[in-house]
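> Below is the sequence, then the predicted model.
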Amino acid sequence: MPEYKAPLRDIDFVLNDVLNAEKHYQDLPDCEEATPDMVSAIIEEGAKFAERVLSPLNQIGDQQGCQWNDGQVTTPEGFKEAYQQYVESGWPSLAHEEQYGGQGLPESLGLVLNELVGTANWSWSMYPGLSHGAMNTLDAHGTEEQKQTYLTQLISGNWTGTMCLTEPHCGTDLGMLRTKAEPQADGSYKVSGTKIFISAGEHDMAENIVHIVLARLPDAPAGTKGISLFIVPKHLPESLTKSNGVSCGSLEHKMGIHGNSTCVMNFDEATGYLIGPPNKGLNCMFTFMNTARLGTALQGLAHAEWGFQNSLTYAKDRLQMRALNGPAHPDKPADPIIVHPEVRKMLLTQKAFAEGGRALIYYCAQLVDKAKAHEGEEKEKADALLAFLTPIAKAFLTEVGFESANHGLQIYGGHGFIAEWGMEQNVRDSRISMLYEGTTQIQAIDLLGRKVLMTQGEALKGFTKILHKFCQAEIDNEALAKYVKPLVELNKEWGEITMQIGMKAMQNRDEVGAASVDYLMYSGYVVLGYMWALMAKTAQEKIDSGASDDFYQAKLKTADFYFNRILPRTRSLVETMKSGSDSLMSLEEDHFVF
C-alpha cells in the first residue's frame, strides 16, 4: 500500500529559513500566539493526523467512492469518523476570527495544514476545503447576523459549505446562468434552479451544509452584471431536520477523486438570503474563487509530493539491469532503478516541482496574511502581487503536478498501471486540478489579458521589480552566479515578450489567446526559478555558516537541476509565443473535418 510521510524538514526550511515565518507573524497584528513553538506543535500534530488517519483512507475512498440513495449521499468507510476527529481537534477553526469561534491564527499556517491533509487524501480534504472558501466569503460580505448564524457553525466544523456556480448549460460563462431568486415579504428569497459539479454538495459528515449560490433576481440586468449571491442552507438553522427544498439529484461518475461527492444540486424554491449588494454577486464570489484557486494550486503540490515520495521508495527498491558504468551494487542480482539517468530525471523533476511549488504557495500565503491584516498601501501592494501570482500558482502548479504524477506512474513501469500501487489513482485524481476553479486556459487569459495587458504591464512590474532587486543584491555572489545570471536575462526577456504580444494584440486580439497558455507557463518557470534561487541562497548560507547536513547540499543540487533541465523550457515557449495566431486561426472552421 502506498504511504505518505509529512515532509516536515522541508516545510520547516521553507517556512522558517527561507520565508522567515517568525518575523512575518510578529509583523502581523494580533498574532502573538503564533510563536515558533506553537507553530511547530500545530504542524507536527497535523502531520500525525494526515499520516495516521487520512492517508490509510486514500485508496479506500477511491475504491468505494460515494453512494447515492434517494437524494442522500454516504461517504466512503472511515471518512465520517475522520471528519469528526478533525472537528474535535479544532482544525476547522485554526485560521479564523476569534469573535466567531476561530483561533485567530494566520491564514498561512492554515495552508500548511491544508498541504498535509490534502497530500495525504485529496478527496477527503475537499470537504473542509470548500467550507473554508464559504467561511471567507461570509466573513468578507455577510451581515453580522449571517456571520453569527452561519459563520460560527462553519468555523466550528458542525456545518460544511459549498460553492454553487456551474449550471448544465454554462461553466465559465456565468453570464448565462438561469437560477432565479424571488424576493419574499420577510426579506428572504426563494431560490430555484440546478447546479452541477458541486463538490461536497451532499454527504453524511456534518449536520448541515451551507450552499453559497449564484442566482438572478427578477429585475436583474442580463449577463454578469445581473448576478447576485445567496446563502442557501440544506436545512434552515431553526429546523435541522426539515428539508429546505435543496436536494442532490445525482452523483457524477468521475475519472478520479472518487472519495469526494460531486453532485447535481436541485434548488426547488429553497429559502435563501442575499449576501452583499444585489447584482454584485460575481464580485463577492471572487472571494471564494481566489481562496479556491490557491487551494487548487496546493493540489498540484500535493500530487507532485505524493508521487515523488512513493516513486523514490520504489526506485530505491526495484532491481532492474545494471548501471551503465558498471554494477553499483555488485552484491545484488541487479541495481536499483534509481541508478539510471532517465529515472533520476523523473525523480528530480518531481522533487523540483514539489519543493519549488511549496515555496511559491507559502510565499503567496504570506501575501494573503498581509492583505488581510493591513490597510492602505501595504494592503494594496500585497493584493496586487497576490492577484498576479494566483493564476500562475493555480495553473502552472497543477500542470506540473499532473506531469509529476505521470512521472510517478512511469517510474513504476507496468506496476504503475495496476491499482494496488496507487500511482494510477494519483494521476486520475490530479487531472481535475487543471479544470476546476478555472481551467488552465482561463487562468492564462486572466493573467495575460486582464492582469498584465489591461494594467499596461503594471501587474507584471510588481513582481519583476522584486526579482530585479534580488538579482542586483546577489550579482557579486559567485556561489549564486549560475542562478542569478539566467534570471537577469529572463526578467528582461519577460518584459520584452509581453510588450511584443501587447503590440500585436492592438491589431488582432486573437494574439492574446494564442500566446496566453505559453505565456503563463513561461511565467511559472521564471517564478519557480526565483523560488529556487531563494532556496539555494538560504542553503548556501547554511553551509557557509558550518552546517554539514546533506539536506542543504541536496537543495543546491536540486536547484542546479532545475536551472539546467527545467528552466530551459522557456526557450521553446518564447518561440511559440512569437509565432502568433496565424497558424491557429487560418484554418477555416468548415475545414475541421474527419
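Cool, the structure landed. It should be emphasised that the depicted structure is a prediction, and the values quoted were computed from it without experimental measurement. Numbering: from 1, shown residues only.

> going forward, measure contacts and count neighbours with C-alpha atoms only.
Will do.

> In terms of helices and strands, where is the nearest residue to T440 once chain neighbours are set aside?
Closest residue to T440 apart from its sequence neighbours, by Cα to Cα, 6 or more residues apart in numbering: A395 at 4.9 Å. Element membership of A395, judged by DSSP states H and E, is helix 376-411.

> for V191, same thing?
strand 189-199.

> Then M135?
Using DSSP H and E, the element containing M135 is helix 122-141.

> Against that first model, consider the following:
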Amino acid sequence: MQVYDAPIRDMRFNLEELHAEDGFGDLEGFEDFDEDMTSAILEEANKLCRDVLLPINWSGDQEGCRIENGVVRTPKGFPEAYKQFCEGGWAGLTVDQKWGGQGAPHSLGKMVEEMSCSTNLSFGLYPGLTNGAMVSLEAYGSEDQKSFYMPKMANGEWSGTMCLTEPHCGTDLGMLRTKAEPQEDGSYKITGNKIFISAGDHDLAENIIHLVLARLPDAPPGVKGISMFLVPKFMPKDDGSLGDRNPAVATAIEHKMGLKASATCQMSFDGATGWLVGKENRGLEAMFAMMNTERVAVGIQGLGVGEIAYQSSVYYAKERLQGRSLSGVKNPDGPADPIIVHPDVRRMLMTMRCYNEGSRAVSAWVARALDAEHAAKEPEARERAKDFVALMTPVVKALFTDLGHEASHMAIQIHGGHGYIQETGIEQFARDARIAQIYEGANGIQALDLVGRKLPDRMGRNLRSFFHPVSQFIEDHEGDEKIGKMIGGLQQAFGALQMSTGHIAQKGLKDPEEAGAAATDYLRLLGFVAMGYCFANAAKKSYAKLKEGTDEKDFYEAKIITARFFFDRLLPPVMAQMMAITSGKSSMMDMPAEAF
C-alpha cells in the first residue's frame, strides 16, 4: 500500500532553523515568503500531492502512455490532475513574477518538488521539464523569446522539453548529428532523430516547446559545434494562438522498466521550424544551464521516492504481525507482534529515515545557495554560493538517487512477498527510482565531473565553500557536552575526506585514470560528510530547543535519535571508503579487456 503525508515539520525545520547561520545572510526578493506563507504553501501542496497525485500513481503505472493517431495519451486522471496543478499556480511556483510566476525561493520550491516526486514521479516530470526549459530560455533566450514563451510556460499552458540524446550518442554529445539549416526569415529547419525524450509529446498542455541541440552547416566538429534551437510542437501565431503542426513528431514511446506514466518518446524532426537560442555553436552552454537545474531536480526525485518508500514501510511494519519480540511479547492480545519490534526491521527503517532526513537537509542547504547566487546582498556571498552549488550539484544528483534506490529495495524487503508483487504498489518505487541513477548524466559521470572538473577548478576554490564551514563547525563544537561524540565522528570522516582529496589531487594530475578510479567512492564520502555536518547541526539545534522548553519535544528528540543512528551506523562504513580511494587504479584497470 502506497502511504504518504508530507513531512512538513521536517521541511520547515530545514527551511527555518537548520541553515539559519549558513553565511549567506538575508536574501532579497523573498520578503513575502515568511514562515506563515511558507507553511501555508507546504500544507496546500501536500493536499494536492496526497489527495490528487498519489491516487493516480499506481493506476498510471499500470495503464502507461499510448499513441493514438499520432498523439500521445497520458493515463486516466492525468489531464485533470495537470489542469488542477496549473490552476493552483504550482507550475510557476519559483518562476520570476515578471513572467507570471509566483517568485518563490528555490529552497521552498524543492520541498514542493519532493512532494510531487514522492506521490507521482511520472507526473512530476511534465512540469519539471518545463521548469528546466524555462531556466535555459531565461538565461540565453532573446527578450522577444522570453516575453512570448515564458508566461505561457509559467502557467502550464505550454510545456517544455530538452532534446539531447540521439540513437548513437548519449553523454558524448560531440557525436551529435541533428542538423539545422538557416532560412531567409531568420528561422532554421531542424532535421534529425532524438531518443529518450521525457514528455516529448502528451495531452496535458496545449503546446510543447522543445529545446533541441543541433549543428549548423559550417559548425566545427565536436561539442564546440553545437547550437540550441527552440522548436514548438504547434507554430504559434503573433497573438499566441496556435497555428499549423510543426513536423516535430513522437514516433514511438519507449517501453520502460518504470516511469510508465511519463511519455518517454522517440522524436523525429523532419525539417521542423525552429529559432536559435543564444549564440551559434554555444548550445551546450545554454543546455547545461537547464541540465544543472535538472540534476538537482533528479536528486530530489531520489529523495522523494525514498520518503514514500519509508512511510509506506512504517505503515506496513506497524500493521503486519509476524513473530514475537526478542525482548518479550509486545502485543499480548494478538497472535504475533508487529514486525516493527524486530531489530533488523528497525535497522532498515532507521537507515531509510536517515537517508531521507540527511538528503533533505543537504538539499535545503544547496537550495539556499541556489537562491543566494542571485539574492544574497553581499557579492562575496553570491560567489561563495555559486561555488557551493557547482561542487554539490553532482553530489545531490548521484548520492540522493543512489540512496533513494537503496531505500526502495529496503521497502520491498520489509514488505517481504507483499513488496514483490504488483498489487501493493511497493515494487513500483524500485522501478521508478532506478532511472534517476541513469538520466541527466549517469551517476558515474557525476562522480567524474566532481573529481575531474569541480575539485581542480580554480585551484580548489569550489571545495573551500564546503570545507571552511565544516571545519569551523568542528572547531567551534569540539568537546561539546551534548554533541561531542558526533563531532568526533564528523572530525574523523572529514579527515578521511581531506586525505582522500589530497590523494586525488596528487595522483590525478599525473594519471587521470587514478582520479577516475576513485571518483564514485569519493563522491559518496563527500556526500556523507555533508550529511554528517547537517545531522550534527540538527542535533545541536534540537538540544537547544529542548533546553529552552518546547511543546514539540517528540520532534526534537526524534531528530537527536536519528542523528545518533547516522553517526553510530551509517557514517563509519563510509569512512572506510578512503581505503578504496587510496588503493589506486591497478586492481581495477590491470585486467586485459579480453579477459572479461
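Received it, and whenever you're ready, just let me know what you need. Everything numeric in this text was worked out from a predicted model, so none of it was measured.

> what's the TM-score here?
The TM-score (TM-score structural alignment, normalised by the length of the first structure) is 0.97; 591 aligned residues with a Cα RMSD of 1.6 Å.

> hmm, back to that, whereabouts in the second structure does the helix holding A395 of the first structure align?
Counting by TM-score structural alignment, helix 376-411 of the first structure falls onto residues 379-414 of the second structure.

> measure the residue nearest to N207 of the second structure when sequence neighbours are not counted to I190 of the second structure for me?
The spatially closest residue to N207 of the second structure, leaving aside those adjacent along the chain, is W158, at 4.7 Å (Cα to Cα, 6+ apart). Per Cα to Cα, to the nearest Å, W158 of the second structure is found 20 Å from I190 of the second structure.

> Pull out the buried positions in whatever helix or strand F49 of the first structure lives in.
Element membership of F49 of the first structure [criterion: DSSP H and E] is helix 36-49. Using 16 or more other Cα atoms under 10 Å as the test for burial, helix 36-49 of the first structure gives I42, I43, E44, G46, A47, F49.

> which other helices and strands contact that helix?
Applying 3 or more Cα pairs under 8 Å, 6 or more residues apart in numbering; DSSP states H and E, one finds that helix 36-49 of the first structure contacts helix 107-120.

> Which elements pack onto the helix it packs on?
Using 3+ Cα pairs under 8 Å, 6+ apart, helix 107-120 of the first structure is in contact with helix 36-49, helix 122-141, helix 281-317, helix 341-373.

> Let me have these in JSON lines, extended by distance to G401 of the first structure.
Formatted as JSON lines, these follow (distance: least, Cα to Cα, whole Å):
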{"stretch": "helix 36-49", "distance to G401 of the first structure": "21"}
{"stretch": "helix 122-141", "distance to G401 of the first structure": "13"}
{"stretch": "helix 281-317", "distance to G401 of the first structure": "4"}
{"stretch": "helix 341-373", "distance to G401 of the first structure": "7"}
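
> for those helices, which one sits closest to R178 of the first structure?
R178 of the first structure sits nearest to helix 281-317 of all these, at 13.9 Å, using Cα to Cα.

> That closest one vs the second structure, mean deviation?
By mean Cα distance after the TM-score superposition for the first structure, the fitted helix 281-317 of the first structure averages 0.6 Å away from its aligned residues in the second structure.

> Check which helices and strands that helix sits against.
helix 107-120, helix 122-141, strand 228-233, helix 341-373, helix 376-411, helix 423-431.

> that older thread, contacts only, for the residue nearest to N207 of the second structure.
Residues near W158 of the second structure by Cα atoms under 8 Å, 6 or more residues apart in numbering: K152, A205, E206, N207, I208, I209.

> Go again with 7 Å.
K152, A205, E206, N207, I208 (Cα atoms under 7 Å, 6 or more residues apart in numbering).

> Could you export these as TSV, including neighbour count?
Output for those, formatted as TSV (neighbours: other Cα atoms under 10 Å):
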residue	neighbour count
K152	19
A205	20
E206	15
N207	24
I208	24
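
> tell me which of those is nearest to P167 of the second structure?
Nearest to P167 of the second structure among the contacts of W158 of the second structure is I208, at 21.9 Å by Cα to Cα.

> ok but the closest one is inside a helix, no?
No - per DSSP: H, G, I helix; E, B strand; the rest coil, I208 of the second structure lies outside any helix segment and is strand.

> Alignment lookup: it to the first structure.
Under the alignment (TM-score structural alignment), I208 of the second structure pairs with I209 of the first structure.

> From what I see, its match and T160 are in contact.
Yes - counting by Cα atoms under 7 Å, I209 of the first structure does reach T160; the two are 4.9 Å apart.

> A41 of the first structure: what's it in contact with?
Applying Cα under 7 Å, 6+ apart to A41 of the first structure gives no contacts.

> how near is it to M163 of the first structure?
Taken as Cα to Cα, the span from A41 of the first structure to M163 of the first structure is 32 Å.

> Please apply the same query to D12 of the first structure.
Using Cα to Cα, D12 of the first structure is found at 33 Å from M163 of the first structure.

> Those two: which is more packed in?
Neighbour totals were compared for D12 of the first structure and M163, and M163 leads with 26 against 16 (other Cα atoms under 10 Å).

> Surely that one is within a helix?
No - if the criterion is three-state DSSP, then M163 of the first structure is strand and not within a helix.

> so who does Y188 of the second structure touch?
Counting by Cα under 7 Å, 6+ apart, Y188 of the second structure has contacts A180, E181, P182, T273, G274, W275.

> Need the nearest residue in space to it, chain neighbours excluded.
In space, and not counting its chain neighbours, Y188 of the second structure is closest to P182: 4.4 Å by Cα to Cα, 6+ apart.

> how about that neighbour, what's its match in the first structure?
Alignment note (TM-score structural alignment): P182 of the second structure maps to P183 of the first structure.

> Just give the number of residues close to that match.
By other Cα under 10 Å, the residues close to P183 of the first structure number 17.

> From A292 of the first structure, how far out is it?
29 Å.

> about what we covered before: for the residue nearest to T440 of the first structure, give me its contacts.
M434, T440, Q443.

> Quick one: map the second one onto the second structure.
Meaning T440 of the first structure. Alignment note (TM-score structural alignment): T440 of the first structure maps to N443 of the second structure.

> That match touches Q437, doesn't it?
Yes - counting by Cα under 7 Å, N443 of the second structure does reach Q437; the two are 5.6 Å apart.

> Comparing those two, which shows the higher neighbour count?
Using other Cα under 10 Å, the more surrounded residue of N443 of the second structure and Q437 is Q437, with 25 against 22.
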